[in-house]
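Undergrad: what follows is a predicted structure for the sequence shown.
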Amino acid sequence: MTVRLIATDLDGTLLRDDLSVSPRTRRALDAVRAAGIEVVPVSARQPRGIRMIAEQAGFTGWALGGNGAQCQHLTTREVLFEAHVDVAVQQAVAAQLAERLPGVLFVSVRSGGEVFIAQDGYAELAHFEDHKRDPATMGRHDLAAVLAEPSLKFIVRHPDRLPAELIMDVRALGLDGFAVTHSGAPFVEILAEGVNKAWAVAKLSDHLGIDRAEVLAFGDAPNDAELLAWAGRGVAMANAHPEARAAATEVTVSNQDDGVAMILERLLDDAG
């Protein structure tokens, strides 16, 4: 397999549990870039969250954030594409879900991922690690304000429901016009219809003139499953969710044991 693009998830995959890039992983990333291979972070994080670790990882080019809803260049800030959840879709989901699940709360992420409009009460449930954002900056908005504009990512959270349960609740509404996923964080993420990490990497690959068979992908969570199945070679981490493992063509060691670096080192050895 000829690899021209490496698409890697961050949290639970490239990053160790303390959110660091190990020296071994950084050496491996630098080596594949020196070999002319494009390395692209593909994350549920917004670009601002990706930029928090960009220097550690040496990321300076294209980044796919919001589970694929946006493609932004980390250096020039050029936006290649964005996909938004329609206002009408958000309103329908919120109205029906609030009736079914009292206490459910919503967030609209807008404007390149920089604007975070959280419903009153959401910040009390949140921690910095959830969104790589201080809860004190999330605001306290009424639901009408949350639903007023299209979202790159529409977040659904309930104080007593696990993400896997919430996804079933959303799907049970029987509505269409959106995609829903979760990344292991304590909420679910609603995206524009058809949007996921595979969709985004496919669009970027087309832009770069790279074939699907030339893509090597890494991931660990349910929101990585489509990408791992789509890529020419999909690698799940040993710590991966069963959905990600089932979608992958192979499994490497855990993020704590530098599983991405191990595969990249072998890739270069085989090419050498």
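TA: Looks like it came in fine.
Undergrad: could you use CA atoms for every contact and neighbour count after this?
TA: Noted.
Undergrad: element containing the one residue sitting closest to the centre of the chain?
TA: In the chain, the residue lying closest to the centroid (Cα atoms, centre = their mean) is residue 44, at 2.1 Å. Residue 44 is part of no helix or strand when elements are defined by DSSP states H and E.
Undergrad: do the same with residue 41
TA: Going by DSSP H and E, residue 41 is part of strand 38-41.
Undergrad: cool, and residue 199?
TA: Per DSSP H and E: helix 197-208 holds residue 199.
Undergrad: you'd agree residue 40 is up against residue 64?
TA: Yes. Using Cα atoms under 8 Å, residue 40 is in contact with residue 64, at 7.3 Å.
Undergrad: below is structure B, check it against A:
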Amino acid sequence: MITTIALDLDNTLLNSNKEISAENERVLKELHEAGKRVILCTGRPLGAVQHLIQQLELTQPNDYSITFNGGLVQNNVDQEILAQTTLTKQQVELLYQDAKQRNYPLDVLGPDKVYSLIEFGKSDYEKFMNGMISFEDVKFAALPADQTFGKVVSSAPAETVSNTRAGLPKDVQDNFHVVPSRPELLEFLPAGVNKAVGLGQLLGNFGETLDNLMAFGDEENDLEMLQAARVGVAMENAIPLIKKAANVETLNNNDDGVAAYLKKYFEM
């Protein structure tokens, strides 16, 4: 039985205006009130999705979100951490050294802010986040050594992102799960971390498995959760890799694709 609905955000649950449509909101609220878990699964930190949590009223004691693309499983209400996998400054330095040689931008996501490594030039990542989390411009030497980090991102034109990924040295590939979340954003997660891992940890907390999961996605960072879910749903606007991995396809993100499939599956 499907007990849990996992939702990627950009270009899946959110439309092109980065909003949850009225129909998606209505259907998800109805299912949540009926007892289904509704889990936002995102690369962003929890603070950057609180407005969406409030809109969907995902504020019950057992409501959680998957953030940092599976690296952090956190309660929506008290922000208690159920599971977490992080990066050290020493690991980030592997990326820093490669970026210094090949000249690509890096932003490092800490527990409460994003550190933009300005030695490589300011990326457009702060503009993309649009005030959802605070940023600090630093040189690598000033990156706090006593903190751990959720992930590192490289925000750049699609061609730069593609070239960056293609040329990564072995030590970076061994220490990170490297995946694009859109053509212009390459994400460096802790090795072994993906959305399916976080969802498995969450469902295990409730004595369930990924066989109880329905997941929606559109990009490569959604791949593992769509493969692992009992029902993996690709958006019409998804990349070919995701459509191939999914069980079914729904309408695009601007045509309430999430709501359309949920209404059909749950006979609403």
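TA: Looks like it came in fine. Since the model is a prediction, treat every value here as computed from it, not as a measurement.
Undergrad: quick one: the helices in the second structure, in order.
TA: 22-33, 50-56, 89-102, 125-129, 158-166, 170-175, 195-205, 223-228, 240-245, 257-265 (DSSP state H).
Undergrad: nearest approach to residue 150 of the second structure belongs to which of these?
TA: Among these, helix 89-102 comes nearest to residue 150 of the second structure, with 10.6 Å by Cα to Cα.
Undergrad: which elements pack onto the closest one?
TA: In terms of contacts (3 or more Cα pairs under 8 Å, 6 or more residues apart in numbering; DSSP states H and E), helix 89-102 of the second structure is packed against helix 170-175.
Undergrad: ok, residue 40 and residue 64 of the first structure, which is more surrounded?
TA: Ranked by neighbour count (other Cα atoms under 10 Å), residue 40 of the first structure and residue 64 place residue 64 first, with 31 against 20.
Undergrad: residue in the second structure paired with the more buried one?
TA: In the second structure, the residue matched to residue 64 of the first structure (TM-score structural alignment) is residue 66.
Undergrad: same check on residue 217 of the first structure?
TA: Looks like residue 217 of the first structure aligns to residue 215 there (TM-score structural alignment).
Undergrad: surely its match touches residue 2?
TA: No. Taking Cα under 8 Å as the definition, residue 215 of the second structure is not a contact partner of residue 2, at 10.2 Å.
Undergrad: of the two, who's got more company?
TA: Using other Cα under 10 Å, the more surrounded residue of residue 215 of the second structure and residue 2 is residue 215, with 27 against 15.
Undergrad: any idea how far residue 15 of the second structure is from that one?
TA: Per Cα to Cα, to the nearest Å, residue 215 of the second structure is found 17 Å from residue 15 of the second structure.
Undergrad: what do you get for residue 229 of the second structure?
TA: In terms of Cα to Cα, residue 229 of the second structure sits 23 Å off from residue 15 of the second structure.
Undergrad: who's more crowded, the two?
TA: Neighbour tally, residue 229 of the second structure and residue 15, criterion other Cα under 10 Å: the higher count belongs to residue 229, 26 against 18.
Undergrad: that one contacts residue 217, correct?
TA: No. Assessed by Cα under 8 Å, residue 229 of the second structure is found out of contact with residue 217, at 11.4 Å.
Undergrad: contacting residues for whichever residue in the second structure pairs up with residue 178 of the first structure?
TA: By TM-score structural alignment, residue 178 of the first structure lines up with residue 176 in the second structure. Each residue near residue 176 of the second structure by Cα atoms under 8 Å, 6 or more residues apart in numbering is listed here: 188-192.
Undergrad: kindly recompute the last result at 10 Å.
TA: With contacts defined as Cα atoms under 10 Å, 6 or more residues apart in numbering, residue 176 of the second structure is in contact with 87, 91-92, 94-95, 151-152, 187-193.
Undergrad: around residue 209 of the second structure, how many other residues sit close by?
TA: Number of residues near residue 209 of the second structure (other Cα under 10 Å) recorded here: 19.
Undergrad: among the contacts of residue 176 of the second structure, which are located in strands?
TA: Among these, the members falling in strands (DSSP state E) are 151-152, 187-190.
Undergrad: residue 233 of the second structure: which of those is nearest?
TA: For these, the residue nearest residue 233 of the second structure by Cα to Cα is residue 187; the value is 22.5 Å.
Undergrad: what residue in the first structure is paired with the closest one?
TA: Under TM-score structural alignment, residue 187 of the second structure pairs with residue 189 in the first structure.
Undergrad: ok, its match - contacts?
TA: 44, 66-67, 106-107, 152-157, 163, 166-167, 179-183, 223.
Undergrad: check the gap between it and residue 43 of the first structure for me.
TA: Per Cα to Cα, residue 189 of the first structure is found 12 Å from residue 43 of the first structure.
Undergrad: overlap in contacts of those two?
TA: With contacts taken as Cα under 10 Å, 6+ apart, residue 189 of the first structure and residue 43 have 66-67, 183, 223 as neighbours in common.
Undergrad: can I get those in a markdown table with neighbour count and distance to residue 56 of the first structure?
TA: Below are these laid out as a markdown table (neighbours: other Cα atoms under 10 Å; distance: Cα to Cα, whole Å):
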| residue | neighbour count | distance to residue 56 of the first structure |
| --- | --- | --- |
| 66 | 28 | 20 |
| 67 | 29 | 21 |
| 183 | 21 | 22 |
| 223 | 26 | 24 |
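Undergrad: with respect to residue 174 of the first structure, which of those residues is nearest?
TA: For those, the nearest to residue 174 of the first structure is residue 223 (20.7 Å; Cα to Cα).
Undergrad: I'd say that closest one and residue 67 touch.
TA: Yes. Assessed by Cα atoms under 10 Å, residue 223 of the first structure is found in contact with residue 67 at 7.2 Å.
Undergrad: which neighbours do those two share?
TA: By Cα under 10 Å, 6+ apart, the residues touching both residue 223 of the first structure and residue 67 are 9, 43-44, 181-183, 189, 196-198.
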